[in-house]
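Q: Sequence first, predicted coordinates after that:
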Amino acid sequence: MKVRDHISKAVEAHKTEFSFEILPPLKGQNIDTIFKNIDPLMEFNPPFIDVTYHREEYIYKEREDGLLEKKVVRKRPGTVGICAAIQNKYDVDAVPHVLCGGFSKEDTENFLIDMDFLGIENVMALRGDAVKSETYFKPNKNGNVYAQDLVEQIIDLNHGKYLDEDLLNSSQTDFCIGVAGYPEKHLEAPSMESDIHFLKKKLEAGACYVVTQMFFDNQKYFDFVEKCRAAGITKPIIPGLKPLATKKQLNMIPQRFSVDVPDALVMEVVNCKTPDAVRQVGIEWCIQQSKELKAAGVPVLHYYSMGKSDNIRQIAEAVF
């Protein structure tokens, strides 16, 4: 089932659905690590589960001759297999993330063909972030540069248009496409207005819904939605939430994601004496965010689990 249809059903029923995002396990681990984190959340009946995709990274190893050798590694492979396993085991729609970075257009087309063969109907189209070795994002050679380009390629496949224009009687895919939105603007965007302008372009290209970057102040989300509606964006905007879990995140999240942490939350965390106390503060803050958003009638609350389900489960128990 398409994510847009799940959203429509929730709106018609005046209901808020629960969904979440998982990371593939690190290379060398098996899929049981994924199932152990998904199992405790299934009682909340998520209509879909997102599975992230991770770009290759570059590491340098010293050779016997003393020179440095550049190696390309992918620390979290398995998105395709995990999506297939989720749909088979849980009968829940899986939403794989598809990136511009690390893919040529040919790679993207083959990835999408695999998804189509597996009966996966939904994808999340993202540009992707810069890797550690890059100051700024660099697209792959012969790859899509922006998420809008990626959306356009997926829509081409939905129309039966492949990179090889000589194909005859080519079949059409039927992907529902999600894209990212940034309530506090993308860290590379020069202004909120320009960021919303390009979000609108992604939706006009064929994307069906938006999932936001994490935020810790609901007013940021409400203001973002209002600005999007004023700009002519009418498609659903799903709030993405992440409970704060460690003191280190007070510095890491603003720096890495360009997201503000409210002073009240900062002081609560700073005053905590133990890691468990910090984690509980993050849970309680996210519960209050969730309840306010649910009361405002959002059709889906989407949680970034980061491979851990215990805190997400506590939040879901209090909200759904």
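A: Now that the structure is in, tell me what you want to look at. Numbering: from 1, shown residues only.
Q: use CA for all of it now, contacts and neighbours both
A: Will do.
Q: mind listing the helices in the chain by residue range?
A: For the chain, the helices defined by DSSP state H cover 3-12, 32-38, 79-90, 105-117, 147-158, 192-205, 218-230, 249-257, 263-270, 275-295, 310-319.
Q: Please name whichever of those is nearest to Tyr53.
A: helix 79-90 (6.0 Å; CA to CA).
Q: Starting from Pro243, give me the distance back to Tyr304.
A: 8 Å (CA to CA, to the nearest Å).
Q: quick one, which of the two is more surrounded?
A: Pro243 (24 against 20; other CA atoms under 10 Å).
Q: Against that first model, consider the following:
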Amino acid sequence: MKLTSAYQSADCTISFELFPPKTTAGLDKLCQNVDRLTDFGPKFMTCTYGAGGSSQGMTLDVLRQVKSRTNLPVASHLTCVGATVPQLCDFLQQATDAGVDYIVALRGDPPQGSDRFVQTEGGLQYANELVELIRERFNHFGILVAGYPEVHQEAPDAQTDLTNLKRKVDAGADVVVTQLFYDNADFYRFRDDCDRAGITVPIVPGILPVTNFAQAKRIATMCKSAIPASLEDAFAKCQNADQEFEIGVEHARRQTIDLMENGVPGIHYYVLNKTEAAERLLQGLSFAV
């Protein structure tokens, strides 16, 4: 299935993001969770890999398993970090041989302890260059790229960030999937800005059902995503983990319903290889089939 066709329905399409487990037992558990997530009718699943390119092999193993068990299209993340152009092409060939359908093309984060990305000698500096490489040499892949409703942490301003996003789309990206956010108003503003900038590909919100206050704070800090005061207050009043779970799931469910009512083409869920929160927040909702 072509990536763009996943978003041609009048209804909302969903997809899930996984990450490669570190053990065989972890892979077995992930496969069980994938089976449960499939019950909600996702159109595809994606898989990340570790910082600096680590666990790429396991990423392809996960995607082979997912495709075998579900017959769904699958997408692999790919970043410019620590890789030359020949190494990027080698991975893209491995992904082709593994039956991967789509690539999530990213520049990648700076190394831990640094706030600046350093281009690898013989490698690429920007995500739009990676999109161009894929289009030129591996054009059979559908391509997803990242968008940032609250502005990428390295961008000097929102307009520069938007210009960079349009550069990725103009290079050949099919779909924009956003960084996580906790306030839908940030997404709607971003979507309007994309429209004014002439970005016409689907803009798909990314949602993380956070069920732990400490985790929420940590992830928000890393991603430069603001936690609404009302949500922070609700978490602060919790007396146990069960209450935190309920609050996080309910917030993500409200986000989901509001996004669907406001006509998003799809929603991409960062499920952290778990199913409990996703199952609870998606229960009873109707998505594209």
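A: Sure thing, it's come through. Quick caveat: nothing in here was measured; it's all calculated off a predicted structure.
Q: Any idea what the TM-score comes out to?
A: The TM-score (TM-score structural alignment, normalised by the length of structure 2) is 0.94; 286 aligned residues with a CA RMSD of 1.6 Å.
Q: For the closest residue to Ala158 of structure 2 other than its chain neighbours, give its distance to Asp161 of structure 2.
A: Spatially, and ignoring its direct neighbours in sequence, Ala158 of structure 2 is nearest to Val151 (5.6 Å; CA to CA, 6 or more residues apart in numbering). Going from Val151 of structure 2 to Asp161 of structure 2 by CA to CA gives 6 Å.
Q: now swap in Met58 of structure 2 and tell me
A: 32 Å.
Q: what does Thr256 of structure 2 give?
A: Distance, Thr256 of structure 2 to Asp161 of structure 2, by CA to CA: 25 Å.
Q: For Ile120 of structure 1, list the residues it contacts.
A: Contact partners of Ile120 of structure 1, counting by CA atoms under 8 Å, 6 or more residues apart in numbering, are 83-84, 93-95, 175.
Q: what do you get if the cut-off is 10 Å, keeping everything else the same?
A: By CA atoms under 10 Å, 6 or more residues apart in numbering, the contact set of Ile120 of structure 1 is 1-2, 80, 83-84, 87, 93-96, 112-114, 173-176.
Q: again, but for Ala245 of structure 1
A: 269, 275-283, 311.
Q: is it true that Leu18 of structure 2 touches Thr46?
A: Yes - using CA atoms under 10 Å, Leu18 of structure 2 is in contact with Thr46, at 6.0 Å.
Q: Alignment lookup: Ala241 of structure 2 to structure 1.
A: Using TM-score structural alignment, the partner of Ala241 of structure 2 in structure 1 is Pro275.
Q: Which neighbours do Tyr304 and Pro243 of structure 1 have in common?
A: Shared contacts of Tyr304 of structure 1 and Pro243 (CA under 10 Å, 6+ apart): 214, 312.
Q: excluding its backbone neighbours, what's nearest the counterpart of Gly78 of structure 1 in structure 2?
A: Mapped onto structure 2 by TM-score structural alignment, Gly78 of structure 1 lines up with Met58. In this structure, Met58 of structure 2 finds its nearest non-sequential neighbour in Pro20, 5.9 Å apart by CA to CA, 6+ apart.
Q: Enumerate every residue touching the residue mapped onto that neighbour from structure 1.
A: Counting by TM-score structural alignment, Pro20 of structure 2 lines up with Pro24 in structure 1. Pro24 of structure 1 makes contact with 30-31, 33-34, 51-54, 75-83, 306-307, according to CA under 10 Å, 6+ apart.
Q: returning to what we had before: give me the aligned partner of the residue nearest to Ala158 of structure 2 over in structure 1.
A: Counting by TM-score structural alignment, Val151 of structure 2 lines up with Lys185 in structure 1.
Q: His302 of structure 1 is in contact with Ile49, isn't it?
A: Yes - His302 of structure 1 lies in contact with Ile49 (CA under 10 Å); the separation is 9.1 Å.
Q: if I look at the two, which residues touch both of them?
A: Counting by CA under 10 Å, 6+ apart, the residues touching both His302 of structure 1 and Ile49 are 18-21.
Q: Please determine how far the residue in structure 2 sticking out farthest from the centre is located from Asp258 of structure 2.
A: The centre of structure 2 is farthest from one residue, Gln239, which by CA atoms, centre = their mean lies 31.3 Å away. Going from Gln239 of structure 2 to Asp258 of structure 2 by CA to CA gives 28 Å.
Q: Phe213 of structure 2 now?
A: Relative to Asp258 of structure 2, and taking CA to CA, Phe213 of structure 2 is found at 22 Å.
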